[in-house]
Structure formats: structure tokens, C-alpha cells
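S.K.: this one's sequence-less:
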């Protein structure tokens, strides 16, 4: 991967980039309604929500908005734990709520990109 590039794979429903702090670690963000989504406005890309690299030694935390990195403050170990718990709950809720009869936001996004 190259520094400063956000790689997007619609086929694999994922984005990847090198950590924005410069540590060189690869960061992978799965695309799904309960995880990350990306938008492209014709010129720049945004990724939501923020990227909290809690498992990396740097523990960096930032947003990618309109092609720019917006840094967040450093989180305490307790805050990191709370965020991980919340993310697990959201993933569990999403897995139980989605079914074949309910199109997800991601499937709609796929149709947009294929058009």
C-alpha cells in the first residue's frame, strides 16, 4: 500500500490504507451498515465512522473526511473498552436485524457504484 491512499474494494466490501500516523501498519475497514461506509463526492472520499486503531501500538484515532485526515484526541483504556463493547453490540444487533428481504444500505451503495 502507498501512504495517503485509501483503497476501496466493492467486491470484497472493504477499504484499506496505511495508518495515518505514519507507523506503516495496514488498516482494514470492513464496509457494512454496522461497521464503516464510504462516500465519494466526485472528487474526495470520506470514511465513516472514525478509525480507532486500538489494536495497533500507536492507538491512533482519526476521521477521513473529504480526502483529509481529522485527528481525534487519545482515548483512555476504559474508553477504548467502552467503544469495543458498543461496536460488538451494534454488530450483533445488525446481524439479527438484517435478512434477505431487507436491503441494506451497502447493497444500495453497490447498485449506485455499478450504475
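M.R.: Received it, and whenever you're ready, just let me know what you need. Note that the structure is predicted; figures quoted are calculated from it, not measured.

S.K.: use CA for all of it now, contacts and neighbours both
M.R.: Will do.

S.K.: quick one: contacts of the top helix by length along the chain?
M.R.: Using DSSP state H, we find that the single longest helix of the chain is helix 77-97. Under the criterion C-alpha atoms under 8 Å, 6 or more residues apart in numbering, residues 33-35, 54 lie in contact with helix 77-97.

S.K.: try this one next to it:
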């Protein structure tokens, strides 16, 4: 998938390999659009028959303040995320965002996955 649909379905994780981004509606049901850019130092996505997304997702800027992991296609709930944790996470995300290594868009999705795996080793 290159682009994420305008209308998202609850319980679905949308992944754009070209833009190295995963998007979903908050797992609590509040319908907050949750975007996780995939990168070294940021979120990572693994798929071995089931999807796992790391690190945790903290919706500290949303009213629900949900905090959870996506682990093997299941939601694992964590304690609500506080204001201090949210500020720290935003600062960390901005830091990682300035150092993200991107793969050229002309590269096929399999080549990008292979390159990501090789970078980890």
C-alpha cells in the first residue's frame, strides 16, 4: 500500500512501505488517528504471520491517553501515559525524525525490507 485510505477501519493497521509509516485508529475506540513512522531508532514493524509494532504507542496528546503495544496482532494494554512521558516521547520522536535514513522510492518493497533487515545486523 502506498497511501493510507482517508477513512480508516477500527482494528486495522495500515502500512505504507514506500513512506515507511504505519497508521491505525487508537485501540481504545476513541477514533484518534495514530501515526507511527517506521525507522531505525523509531518504531519497528515485524511480521512473521502476525504483526508486532515496537516500541509502545502512547496517545498522550489524545483525550484517552491510551498506552499499548501491538504484539502478534493483539493489543497489550499498558498504564495510561502521563504528560511528562508524552513530552519526553515527543522530544525523542523529533530527535529520531531528524536522523531517519530513507530508502529511495524507486526501490521495490522487498529490497527495502531486505535493506532494513541487513542494517540491523
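M.R.: Cool, got the structure. Fair warning: this is a prediction, and the values are worked out from it, not measured in the lab.

S.K.: Once they're superposed, tell me the TM-score.
M.R.: The TM-score (TM-score structural alignment, normalised by the length of the first structure) is 0.73; 103 aligned residues with a C-alpha RMSD of 2.7 Å.

S.K.: Now go through the contacts of helix 77-97 of the first structure and say which are in strands.
M.R.: Secondary structure from DSSP state E places none of the contacts of helix 77-97 of the first structure in strands.

S.K.: got the contact list for the residue nearest the centre of the first structure?
M.R.: When the first structure is reduced to its mean C-alpha position, the nearest residue by C-alpha atoms, centre = their mean turns out to be residue 36, at 3.6 Å. Contact partners of residue 36 of the first structure, counting by C-alpha under 8 Å, 6+ apart, are 29-30, 47-49.

S.K.: let's go with 6 Å and repeat that
M.R.: Listed by C-alpha atoms under 6 Å, 6 or more residues apart in numbering, the contact set of residue 36 of the first structure reads residue 48.

S.K.: That one maps to what in the second structure?
M.R.: Under the alignment by TM-score structural alignment, residue 36 of the first structure pairs with residue 43 in the second structure.

S.K.: mind checking how far its match is from residue 63 of the second structure?
M.R.: Computed with C-alpha to C-alpha, to the nearest Å, the distance linking residue 43 of the second structure and residue 63 of the second structure is 22 Å.

S.K.: For burial, what's the neighbour tally of the nearest residue to residue 34 of the first structure once chain neighbours are set aside?
M.R.: If the residues on either side of it in the chain are set aside, residue 34 of the first structure comes closest to residue 91, at 5.5 Å by C-alpha to C-alpha, 6 or more residues apart in numbering. Counted with other C-alpha atoms under 10 Å, residues neighbouring residue 91 of the first structure total 16.

S.K.: State the span of the first structure onto which the longest strand along the second structure is aligned.
M.R.: In the second structure, assigned by DSSP E, the strand with the most residues is strand 51-58. Here strand 51-58 of the second structure aligns to the first structure at residues 45-52, judged by TM-score structural alignment.
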